[in-house]
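J.: pasting the structure only:
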């Protein structure tokens, strides 16, 4: 595999990273972390493309848009129930409970089967069109930063994209809405290393000398900013040493 060092350096700069990447010392573990963050941001950002395609009527509503349609209708129903609860006299526990249950059941279904293969009218199965689109664009984007010379290896790596894209959408679009209260995600930037919230590679006796250089998977949990926070998944981070000469003037620690 050949790395496009210049483009990766630009990407690292975009993320504000200070760890060095050079042709002589490509720092492959760090590069892997940067590219993982880029993949996550790229796929999550591409979710807006489906909405744009629907709004511009470039695609016809049907099997391709079912996930988006279900989310839209569920959101509309929840808004109506909430409006009903504040514009009709009376008190009950059923109304509030129904809003939670509807959200949990709808997003639970989508989290299990959303963006899975489509079953056509003739009974044949095919990859979801949107997953195929995003996977293809993701592979093209990644080829901008690295070149896999072995054709068999390239085919193997490219074939992993659809499952990766599905997993990202199922987690960040659907499953985060199943829990009550809703699951939260947080990406750290320039924070001091906190082993209670993050995982990575460092020596315990050097933690007070380290900051987050890049966070390539978010902290996932509930009530993250409260004293009774529940952590489901620690953030994955790549650290850097603190240097007085390159620290920003304003602290970003929370």
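T.: Happy to help now that I have it. Being a predicted model, the structure only gives us computed values, none of them experimental.
J.: Could you use CA atoms for every contact and neighbour count after this?
T.: Fine.
J.: Can you show me the strands along the protein?
T.: Taking DSSP state E to define them, one finds strands in the chain at 2-3, 118-119, 125-126, 146-147, 184-186, 198-199, 210-217, 219-222, 230-233, 235-241.
J.: Could you export those as CSV, including mean neighbour count and distance to residue 135?
T.: Shown next, in CSV, are those (neighbours: other Cα atoms under 10 Å; distance: least, Cα to Cα, whole Å):
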stretch, mean neighbour count, distance to residue 135
strand 2-3, 14, 20
strand 118-119, 14, 16
strand 125-126, 12, 14
strand 146-147, 14, 16
strand 184-186, 17, 23
strand 198-199, 18, 28
strand 210-217, 23, 19
strand 219-222, 21, 24
strand 230-233, 15, 25
strand 235-241, 23, 23
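J.: Residue 184 contacts residue 226, doesn't it?
T.: No: the pair residue 184 / residue 226 is not scored as a contact, 11.9 Å apart, by Cα atoms under 8 Å.
J.: returning to that earlier point: minimum distance to residue 80: which of the strands of the chain has it?
T.: Comparison of the strands of the chain against residue 80 by Cα to Cα identifies strand 184-186 as nearest, at 24.5 Å.
J.: And the strands of the chain: which comes nearest residue 98?
T.: strand 219-222 (20.8 Å).
J.: What lies in contact with the closest one?
T.: 181-187, 197-198, 229-236 (Cα atoms under 8 Å, 6 or more residues apart in numbering).
J.: cool, and stretch 13-24?
T.: Counting by Cα under 8 Å, 6+ apart, 5, 9, 12, 27, 30-31, 213-214, 240 sit against stretch 13-24.
J.: again, only this time at 10 Å
T.: 3-12, 26-28, 30-31, 34, 37-38, 189-190, 212-215, 238-243, 246-247 (Cα atoms under 10 Å, 6 or more residues apart in numbering).
J.: ok, now stretch 99-109?
T.: So stretch 99-109 is contacted by 67, 70-71, 74-75, 77-79, 81-82, 94, 98, 110-111, 113-114, 170, 173-182 (Cα under 10 Å, 6+ apart).
J.: do the same with stretch 60-70
T.: Outside stretch 60-70, the residues touching it (Cα under 10 Å, 6+ apart) are 47, 50-51, 53-54, 59, 72, 74-76, 106-107, 109-110, 113-115, 118-120, 128-131, 174.
J.: And here is the other one:
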């Protein structure tokens, strides 16, 4: 429980946990936020590395960026139809990330053997170690099932935020809603309030899934998925 309280402080959440059962929703929310940001850090480090056989996904993205830069330079420094180039650049990006979304971080087939992608195999152990420090599961079967989910969770999160969002045109953005932001049902969803609550007095305690969409800083923003937030009924 003390580790969970430290996480709440890390995300500037002022609400205090008094008991595990009564504060279950908040505990689940902060664990989800921490798991997602941990996976983000794994992926960020991975995509900064290249050259090994298990860096194929990173190599593809790096080569795609290089090709995109070359094509952009061709459009700038050679005569021709720029519209054709712009359309080609968009389609190229979409197709590359579509392929990555399909094949990225799946099991590897090599030398007549199939084995788990090293990125997944290593980081699922790291993620399970972190989550086991933050929660206690007494039932052995439930613990095994929870640990087996780690690989799928890592793969799904990376595919969404590194591949799927970049298939869209324009590329879909994401942002974490800061604590103490005023609740706005047009782009936020909460699990610990209902329609009878006065929205004028609702504020974000913790965002546990980011807002995704296009032009998020403008009045013409288009929401892809609303942010998931844990709210409170007063402002700090």
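T.: Thanks, I have the structure now. All of these numbers come straight from a predicted model, not from anything done at the bench.
J.: ok, for the aligned residue in the first structure for residue 4 of the second structure, nearest residue in space, not its chain neighbours?
T.: By TM-score structural alignment, residue 4 of the second structure lines up with residue 8 in the first structure. Closest residue to residue 8 of the first structure apart from its sequence neighbours, by Cα to Cα, 6 or more residues apart in numbering: residue 145 at 6.2 Å.
J.: do residue 105 of the second structure as well
T.: Nearest to residue 105 of the second structure is residue 117, by Cα to Cα, 6+ apart, at 5.8 Å.
J.: Aligned against the first structure, show me the partner of that neighbour.
T.: Checking TM-score structural alignment: residue 117 of the second structure goes with residue 128.
J.: Now do the contacts for residue 148 of the first structure.
T.: Applying Cα under 10 Å, 6+ apart, the residues near residue 148 of the first structure are 1-3, 154-155, 157.
J.: Check these and tell me the two furthest apart.
T.: 3 and 155 (17.5 Å).
J.: Give me the neighbour count for residue 187 of the second structure.
T.: By the criterion of other Cα atoms under 10 Å, residue 187 of the second structure has 18 neighbours.
J.: Could you do residue 153 of the second structure as well?
T.: 17.
J.: One more: the one 3 residues further on?
T.: Applying other Cα under 10 Å, we find 15 residues neighbouring residue 156 of the second structure.
J.: Map it onto the first structure.
T.: In the first structure, residue 156 of the second structure lands on residue 167 (TM-score structural alignment).
J.: Test my guess that that match contacts residue 115.
T.: Yes: counting by Cα atoms under 10 Å, residue 167 of the first structure touches residue 115, with 9.4 Å between them.
J.: if I look at these two, which residues touch both of them?
T.: With the criterion set as Cα under 10 Å, 6+ apart, the contacts of residue 167 of the first structure and residue 115 do not overlap.
J.: Return the residue of the first structure aligned against residue 189 of the second structure.
T.: Aligned partner of residue 189 of the second structure by TM-score structural alignment: residue 199.
J.: Tell me how far its match lies from residue 185 of the first structure.
T.: 15 Å (Cα to Cα, to the nearest Å).
J.: returning to that earlier point: of the contacts of stretch 60-70 of the first structure, grab the buried ones for ChimeraX.
T.: Buried residues among these (16 or more other Cα atoms under 10 Å), as a ChimeraX selection:
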select :50,54,74,106,107,110,114,115,118,128,130,131,174
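J.: Tell me which entries of the contacts of stretch 60-70 of the first structure lie within helices.
T.: 47, 50-51, 53-54, 72, 74-76, 106-107, 109-110, 113, 129-131 (DSSP state H).
J.: and whichever residue in the first structure pairs up with residue 63 of the second structure, what is it in contact with?
T.: Here residue 63 of the second structure is matched to residue 73 in the first structure, going by TM-score structural alignment. Taking Cα under 10 Å, 6+ apart, we find residue 73 of the first structure in contact with residue 79.
J.: if we go to 6 Å?
T.: Listed by Cα atoms under 6 Å, 6 or more residues apart in numbering, residue 73 of the first structure has no contact partners.
J.: Then residue 30 of the first structure?
T.: No residues are in contact with residue 30 of the first structure under the rule Cα under 6 Å, 6+ apart.
J.: And residue 131 of the second structure, what's its match in the first structure?
T.: By TM-score structural alignment, residue 131 of the second structure lines up with residue 142.
J.: Give me the number of neighbouring residues for its match.
T.: Neighbour number of residue 142 of the first structure under other Cα under 10 Å is 14.
J.: Then residue 5 of the second structure?
T.: 17.
J.: separation between the nearest residue to it once chain neighbours are set aside and residue 148 of the second structure?
T.: Distances taken as Cα to Cα, 6+ apart place residue 17 nearest to residue 5 of the second structure, at 7.1 Å, with adjacent residues excluded. Using Cα to Cα, residue 17 of the second structure is found at 28 Å from residue 148 of the second structure.
J.: More neighbours: those two, which one.
T.: residue 17 (17 against 14).
J.: Give me the aligned partner of that one over in the first structure.
T.: Match for residue 17 of the second structure (TM-score structural alignment): residue 21.
J.: Show me the contact partners of stretch 156-168 of the second structure.
T.: 94, 97, 101, 172.
J.: tally of neighbours for the third one?
T.: It refers to residue 101 of the second structure. What residue 101 of the second structure shows, counting by other Cα under 10 Å, is a neighbour count of 22.
J.: Quick one: residues contacting the counterpart of residue 117 of the first structure in the second structure.
T.: Correspondence of residue 117 of the first structure to the second structure, assessed by TM-score structural alignment: residue 107. Listed by Cα under 6 Å, 6+ apart, the contact partners of residue 107 of the second structure are 115-117.
J.: Could you find the closest non-adjacent residue to residue 199 of the first structure?
T.: residue 236 (5.2 Å).
J.: And residue 112 of the first structure, by the same measure?
T.: According to Cα to Cα, 6+ apart, the nearest residue to residue 112 of the first structure is residue 170 (7.6 Å).
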